[in-house]
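**Student:** sequence unknown, structure follows:
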């Protein structure tokens, strides 16, 4: 497995990581044993970058990582662990954002306990609380780093301008953002700003929530996934249109002799050495296909062919609905 640096001061990690939101039931039911089997596969393949959050399955993702590390203590030295906090609930159960010092440290402490570790390698603010100055929040993250509770700090779903404000206070090791052939908004400033500042761009949903694979969810399948059921890109008319367009990409991948997911991952890795995809899946075969993408090397002609079948702006529908947009920063 090829490696890349997690920010200019960070550790070497596998070029391909894994998003452990799939250890919750977000995309469908799974089990602790199945999640542990995926962790075994990651170590066998050299996938060392493991990303989770306190809210994935209300802590279940972290607990299952913790039970794996307890059973296999040597794995802790091989995995680079990242987790996130900053999403909370009000008294009525509605989602709210909390970037206060008390909340972030308490949630990080709880994450460490669930995973059975004394520190994580990277701690993100999961969603920025707009009313709280990002400079103040960055100082909180820096104090957590100084205490040894995390070795690196980052933000998820922030704008390039916010990254610059934060970086003026303390170096930001990583920014996490949705980025793929389907979602290319990061190219309007975030990719460039991260490269300039020596910040890793950790790309989640790199295969477009299945749309850039050989087995995309079909119309009707999304009814069992609450997030996708209300997501504009999976609304029936948009979904049909997006499937028709991405059929061309699947055909191209077949002509090139690789899985579509592998080609999508390879394209993303070709966009910059600071870009680190973290696909999430419950299926070992899907993970193997993503791993294959980390080994592909695409030349200029290959990239041009991909751009020809999936030009910028091809996707029908916004990437989030109004509720899902609460927290992520728009910047274009």
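**Tutor:** Sure thing, it's come through. Treat the numbers as computed from the prediction; the structure is a model and nothing was measured.

**Student:** CA only for contacts and neighbour counts going forward, please
**Tutor:** OK.

**Student:** and residue 229, what does it touch?
**Tutor:** If you count contacts by C-alpha atoms under 8 Å, 6 or more residues apart in numbering, residue 229 has them with 222, 223, 235.

**Student:** do that again at 6 Å, thanks
**Tutor:** By C-alpha atoms under 6 Å, 6 or more residues apart in numbering, the contact list for residue 229 reads 222, 223.

**Student:** what about residue 58, neighbour count?
**Tutor:** Residue 58 has 11 neighbouring residues, counting by other C-alpha atoms under 10 Å.

**Student:** Could I get the full set of helices for this protein?
**Tutor:** For the chain, the helices defined by DSSP state H occupy 32-45, 60-71, 101-115, 134-146, 160-167, 190-197, 226-229, 236-256, 260-269, 284-295, 300-309.

**Student:** this is the comparison structure:
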């Protein structure tokens, strides 16, 4: 396996609207939220700088992470001289944390605009490269939400529009209002439901695909033992696939992938990440990490080559053998992202 320093990170065109990014991105959520307590700010800023120096320039955040604290962290990291010009900055809007901690999904034009202004301020930039609707507001026609995003593009506040966890029909309706550059979705060896309809739709329309959780929330890094190391604040502790009744079956999936990785001379996480990287030049995985050594391992996955036969073998290990759903509640996923017709909307 090539050392991380020897692995050049290629560039890819994400979508057909002109955005070019590193073939591997960096998911920044876990630095500030959901994966236990926030990590030390100086260390995370150093990690972001290390990533950019290594050629991983596509940085992913959201106003929901914290909330707000992850964007503030990235804003501080970007204050280094010349760094803004080197990165492609992606953030998201649409999920509001209420006083009791439950999320509310919003896609009204006024909310879209206010959220964008807030993100610009926290990130310390005058333009966001890729701005996603984080989750689809099923109360607001997608055409209305995209219409406001289109105005923000025209005003120079965002360059490209993205969607996250959107169904194929929602993607089509959005794309008819303004070209969608990227759709972010969960895609990994153990989350493949998007392959039937959503991925083909993106490819038909020339939309790039950004794969989050390409390592199964860390499962393909360290296997079932990771559950014992999670803090009580880590939301993964409650996910169905990490529950005792499912973990034993999923452990067998990890063991088979791990055995194949040993034959290939790479780590299990590198093999799982390589599988996503081999899905096509229109796919950019964004594994998150808070450690430089794990980041370096992820970059080295770019040098793992898989034959079609090896891809099929890997898929056979996981496809029919994974126990448990992605989430307890599918309400906030593409499976429930249909919006009312635009004719039903009455602007306030």
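**Tutor:** Nice, thanks for sending it over. What you see is a predicted model, and the numbers here were worked out from it, not measured in a lab.

**Student:** picking that back up, what's the closest of the helices of structure 1 to residue 315 of structure 1?
**Tutor:** With C-alpha to C-alpha as the measure, helix 236-256 is the member of the helices of structure 1 nearest residue 315 of structure 1 (6.1 Å).

**Student:** Just give me the mean distance for the closest one relative to structure 2.
**Tutor:** Once fitted to structure 2, helix 236-256 of structure 1 is off its aligned match by 1.2 Å on average (mean C-alpha distance after the TM-score superposition for structure 1).

**Student:** give me the stretch of structure 2 that that helix matches.
**Tutor:** Per the alignment by TM-score structural alignment, helix 236-256 of structure 1 matches residues 244-264 in structure 2.

**Student:** now do stretch 9-28 of structure 1
**Tutor:** Taking TM-score structural alignment as the measure, structure 2 aligns residues 17-36 with stretch 9-28 of structure 1.

**Student:** Which positions in the matching stretch come out as buried?
**Tutor:** 17, 19, 21-33, 35-36 (16 or more other C-alpha atoms under 10 Å).

**Student:** before we move on, back to that, and the match of helix 236-256 of structure 1, which residues are buried?
**Tutor:** Buried, per 16+ other C-alpha under 10 Å, within stretch 244-264 of structure 2: 247, 249-258, 260-261.

**Student:** what's in contact with that stretch?
**Tutor:** By C-alpha under 6 Å, 6+ apart, stretch 244-264 of structure 2 touches 223, 224, 267, 268, 271, 317, 318, 322, 323.

**Student:** OK, contacts around the alignment partner in structure 1 of residue 214 of structure 2?
**Tutor:** Superposed on structure 1 with TM-score structural alignment, residue 214 of structure 2 falls opposite residue 206. Counting by C-alpha under 6 Å, 6+ apart, residue 206 of structure 1 touches 179, 180, 279.

**Student:** Spit out the contact partners of the last one.
**Tutor:** Applying C-alpha under 6 Å, 6+ apart, one finds that residue 279 of structure 1 lies in contact with 18, 19, 205, 206.

**Student:** mind putting these in a markdown table, distance to residue 127 of structure 1 included?
**Tutor:** Formatted as a markdown table, those follow (distance: C-alpha to C-alpha, whole Å):
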| residue | distance to residue 127 of structure 1 |
| --- | --- |
| 18 | 20 |
| 19 | 16 |
| 205 | 16 |
| 206 | 19 |
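
**Student:** so how far is residue 76 of structure 1 from the counterpart of residue 75 of structure 2 in structure 1?
**Tutor:** Mapped onto structure 1 by TM-score structural alignment, residue 75 of structure 2 lines up with residue 66. As defined by C-alpha to C-alpha, to the nearest Å, residue 66 of structure 1 lies at a distance of 10 Å from residue 76 of structure 1.

**Student:** ok, the two, which is more surrounded?
**Tutor:** For the pair residue 66 of structure 1 and residue 76, the greater number of neighbours falls to residue 66 (21 against 17), based on other C-alpha under 10 Å.

**Student:** show me the residues around the more buried one that make contact.
**Tutor:** 114, 115, 116.
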